[in-house]
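Asks: Could you look at this predicted model? Sequence included:
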Amino acid sequence: MKSDTDQGAKQGRKLFEGEKGLVLTGLLGFMLAALCGIWTLINGGEIAPGGDVSKAFSFNAALGVFLLSTAAIMPLSALGEQSRVWFRRVYIVLALYAYGAETIQNFRGVNPRFVENGSAFDQAVGNLFGLVAMLLIVFYLYAGVQFFRSRAYRLRPEMAIGIRYAMIAVSVSFAAGIWISISQSRFTGAEGNIIWLHGLGFHALQAVPLVSWLVERTGANARARRALVHIAGSSYLLGLAAIGWQTIEGRALLEWSPLPIAAGICFLISLAAGASALRRVMRETRTVGNEKRTVGV
């Protein structure tokens, strides 16, 4: 029999609950990415003098995934209803500007983030883009802190643990993004590429909470379920730390050296934790199905 905590999880807030606006804004990113992708396939990405529609494709898709992931977990935060409304509205407005600046400016032949020899309008768009990026970080960090409150833990404990790990990883991604902005380049040192650290940190927002969502559906005791989430989250963070160290040293990530190998092992452990949870869910589902058929006979 499952514990009271399990029953609380079943009765807790649902993923995406009340976040239709964020979901639609995230889906808009996929639509814009599809438009940019089709253009790139037909005409190529680069548009003189400094635009690149393929970069708009990757940006819009990444922001779309980020917003959908955020929409999924926001109902589980400790934010009050009014605070969630303000966060949602502000984030939608900021995201819409980011979509527009990235897409329109690249189609106009201008890099919106690193404007070179642009007009006064282009400079203004770029400066405002930088401010929007900082506001996206500040508001998200405020929302992220709410998952470390006891109220969020009481709503759905396993999900709260997983999201906490994800928020730490997202903070690392934000730091990497600021690093890129300050250096005006994604490259560092001889062969370092900051974009790996930037991107993989955000993917924790899908990877670790997914493990939490799976373990909620198992019949294991609370201690075993949470241990699996801790394994998935801590190993992901250790892998991210190894990548960060390699990047700081200005070395390529795809090389046979201790840090990339350690990162790979850590990510495999995190993946294995998720696979273990999935296997248990599938096994228990089959068992329940067999019992129902037996009762029916």
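Replies: Received the coordinates, thanks. Residues are numbered from 1 along each chain as shown.
Asks: rest of the way, CA atoms for contacts and neighbours
Replies: Fine.
Asks: Could you look up the SS state of residue 15?
Replies: Look at residue 15: counting by DSSP: H, G, I helix; E, B strand; the rest coil, its state is coil.
Asks: What residues does it make contact with?
Replies: Residues near residue 15 by Cα atoms under 8 Å, 6 or more residues apart in numbering: 71-76.
Asks: any idea how far it is from residue 53?
Replies: For residue 15, the distance to residue 53 equals 33 Å [Cα to Cα, to the nearest Å].
Asks: Same check on residue 274?
Replies: Separation of residue 274 from residue 53 (Cα to Cα): 35 Å.
Asks: out of the two, which sits in the more crowded spot?
Replies: Neighbour count, other Cα atoms under 10 Å: between residue 274 and residue 53, residue 53 has more, with 30 against 25.
Asks: pretty sure that one is touching residue 34, no?
Replies: No: the pair residue 53 and residue 34 does not pass the contact test of Cα atoms under 8 Å, sitting 11.1 Å apart.
Asks: the strands in the chain, which residues?
Replies: Per DSSP state E, the chain carries strands over the ranges 46-47, 51-52, 187-188, 192-193.
Asks: Turn the ones you listed into TSV, including mean neighbour count.
Replies: As requested, the strands of the chain are exported to TSV (neighbours: other Cα atoms under 10 Å):
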stretch	mean neighbour count
strand 46-47	16
strand 51-52	24
strand 187-188	18
strand 192-193	22
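Asks: Out of the ones you listed, which is closest to residue 25?
Replies: Taking Cα to Cα as the measure, the strands of the chain were each checked against residue 25, and strand 51-52 came out nearest at 22.7 Å.
Asks: Against that first model, consider the following:
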Amino acid sequence: MTTTTARTGRQRRHRPLLTLTAAMAVLALVTAAGLAVDDRTLLGANVWLKPFKFAVSFAVYGFTLAWILSVLPRRSRLAEWSSTVIVAVSVVEVAIITFQAARGHRSHYNDTTPFDSRLWSIMGASIMVLFVAHLVVAVVALRQRLPDRVAAYGIRLGLLLALLGFLAAIPMVMSTDTGIDGISGAHAVGVPDGGPGLPLTGWSTTGGDLRVGHFIGMHGLQALPLLAFLLTRTRLGTSQSTRLLLTAASAYAATVAIVTWQALRGQPLLAPDAATLAAAGAVVVATLIAGTLIVRSARVG
């Protein structure tokens, strides 16, 4: 990155996103302290675990978006405005999650009382607004020409994979028959929410869990730009690097689809059946073959 580009990036730092990042980092520390001193549990997990995870997630998300806006070659007021909307709805989302955790109540899918139902409705609307605002930022990034093609591919593909992560969460709110009064949605499939789960993530070890695909997809926003950065440090040319990025993004999207399909069949992440293993194996083999051919073409060239 040239000195001029770096200076332009500093001048176009999106302060609301950076403020969100800092606020979420502070909240992560506060909720981490809550994990240490408050032994209350909800659905088998400490009440402060969910706000802690969301605080970390939004801190990473906000920082990544702020960086993306800073490296776009042209300032986009539409993208900046959409990012400010993202900040607003993110604050609403995390505030409700934290408030409900402090009360010892569920935040997601909770229609137990009119007040809980209203909070859940606000959260649902906030996520829809966040999705649309993120889509706007993705479209702006797709339309602008970044001077570094490899970085451009990494940013664009990362933004698109995050959109896929949003879509992977849709089945969570489509389950209305959970068997629990006042609960209209679930993370788990085939078993109630709150059963045995993996450490920290809480992903079900006895049934399917739709959070897996959502998590993997959302973090494509960081994974693809990082891969692009690493590829620029190799001897591969621009053409080979971009083809490798497209191959990696395809494999990443296929992974999101496979783990979501696995979850929808009520299957734990760590207990895949033959069909899931076959699908995953096909993706791995196809990715390795494509990657090998791309690298060999670079050596021949």
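Replies: All right, it came through fine. Values in this document were obtained by computation on a predicted structure and should not be read as measured data.
Asks: Please list all residues in contact with the nearest residue to residue 180 of the first structure once chain neighbours are set aside.
Replies: Ranked by Cα to Cα, 6 or more residues apart in numbering and with sequence neighbours excluded, the top spatial neighbour of residue 180 of the first structure is residue 186, at 5.2 Å. Residues in contact with residue 186 of the first structure (Cα under 8 Å, 6+ apart) are 180, 193-195.
Asks: What residues sit buried inside stretch 109-128 of the first structure?
Replies: With burial defined by 16 or more other Cα atoms under 10 Å, the residues of stretch 109-128 of the first structure counted as buried are 109-115, 118, 122-123, 125-128.
Asks: hmm, back to that, so which of the contacts of residue 186 of the first structure wins on neighbours?
Replies: Looking at those with neighbours defined as other Cα under 10 Å, the largest count falls to residue 194 at 25 neighbours.
Asks: Need the counterpart of it in the second structure.
Replies: Alignment note (TM-score structural alignment): residue 194 of the first structure maps to residue 210 of the second structure.
Asks: does that match really touch residue 169, like I thought?
Replies: Yes: in this structure, residue 210 of the second structure is within contact of residue 169 by Cα under 8 Å, at 6.6 Å.
Asks: Next one: residue 238 of the second structure relative to residue 221 of the second structure, how far apart?
Replies: Taken as Cα to Cα, the span from residue 238 of the second structure to residue 221 of the second structure is 21 Å.
Asks: Quick check on the two: which one has the bigger neighbour count.
Replies: Here residue 238 of the second structure and residue 221 are set side by side on neighbour count (other Cα under 10 Å), and the busier one is residue 221, at 26 against 14.
Asks: so what's the more buried one up against?
Replies: Shown here is residue 221 of the second structure, whose contacts under the criterion Cα under 8 Å, 6+ apart are 61, 64, 155, 157-162.
Asks: That one corresponds to which position in the first structure?
Replies: In the first structure, residue 221 of the second structure lines up with residue 205, judged by TM-score structural alignment.
Asks: Over to residue 34 of the second structure?
Replies: In the first structure, residue 34 of the second structure lines up with residue 39, judged by TM-score structural alignment.
Asks: How many residues are close by that match?
Replies: Counted with other Cα under 10 Å, the neighbours of residue 39 of the first structure add up to 16.
Asks: what about the helices in the stretch 51-200 of the second structure?
Replies: In the stretch 51-200 of the second structure, helices defined by DSSP state H, counting those that start in this stretch lie at 77-103, 114-143, 149-168, 170-174, listed in chain order.
Asks: Quick check: which of those is nearest to residue 54 of the second structure?
Replies: Checked against Cα to Cα, the stretch from the helices of the stretch 51-200 of the second structure lying closest is helix 77-103, at 6.8 Å.
Asks: ok, average deviation of the closest one from the first structure?
Replies: After superposition onto the first structure, helix 77-103 of the second structure lies on average 1.5 Å away from the residues it aligns with, using mean Cα distance after the TM-score superposition for the first structure.
Asks: In the first structure, what stretch matches that helix?
Replies: Under the alignment (TM-score structural alignment), helix 77-103 of the second structure falls on residues 82-108 in the first structure.
Asks: Run the chain-centre distance for that stretch.
Replies: Once both centres are worked out by Cα atoms, centre = their mean, to the nearest Å, stretch 82-108 of the first structure turns out to sit 16 Å from its chain's centre.
Asks: Which positions within that stretch qualify as buried?
Replies: If you call a residue buried by 16+ other Cα under 10 Å, then stretch 82-108 of the first structure has these buried ones: 84, 87-88, 91-92, 94-95, 97-108.
Asks: and residue 137 of the first structure, how far is that from residue 171 of the first structure?
Replies: Distance, residue 137 of the first structure to residue 171 of the first structure, using Cα to Cα: 8 Å.
Asks: If you could redo that for residue 90 of the first structure, that was the one I meant.
Replies: Remark: distance between residue 90 of the first structure and residue 171 of the first structure (Cα to Cα) = 19 Å.
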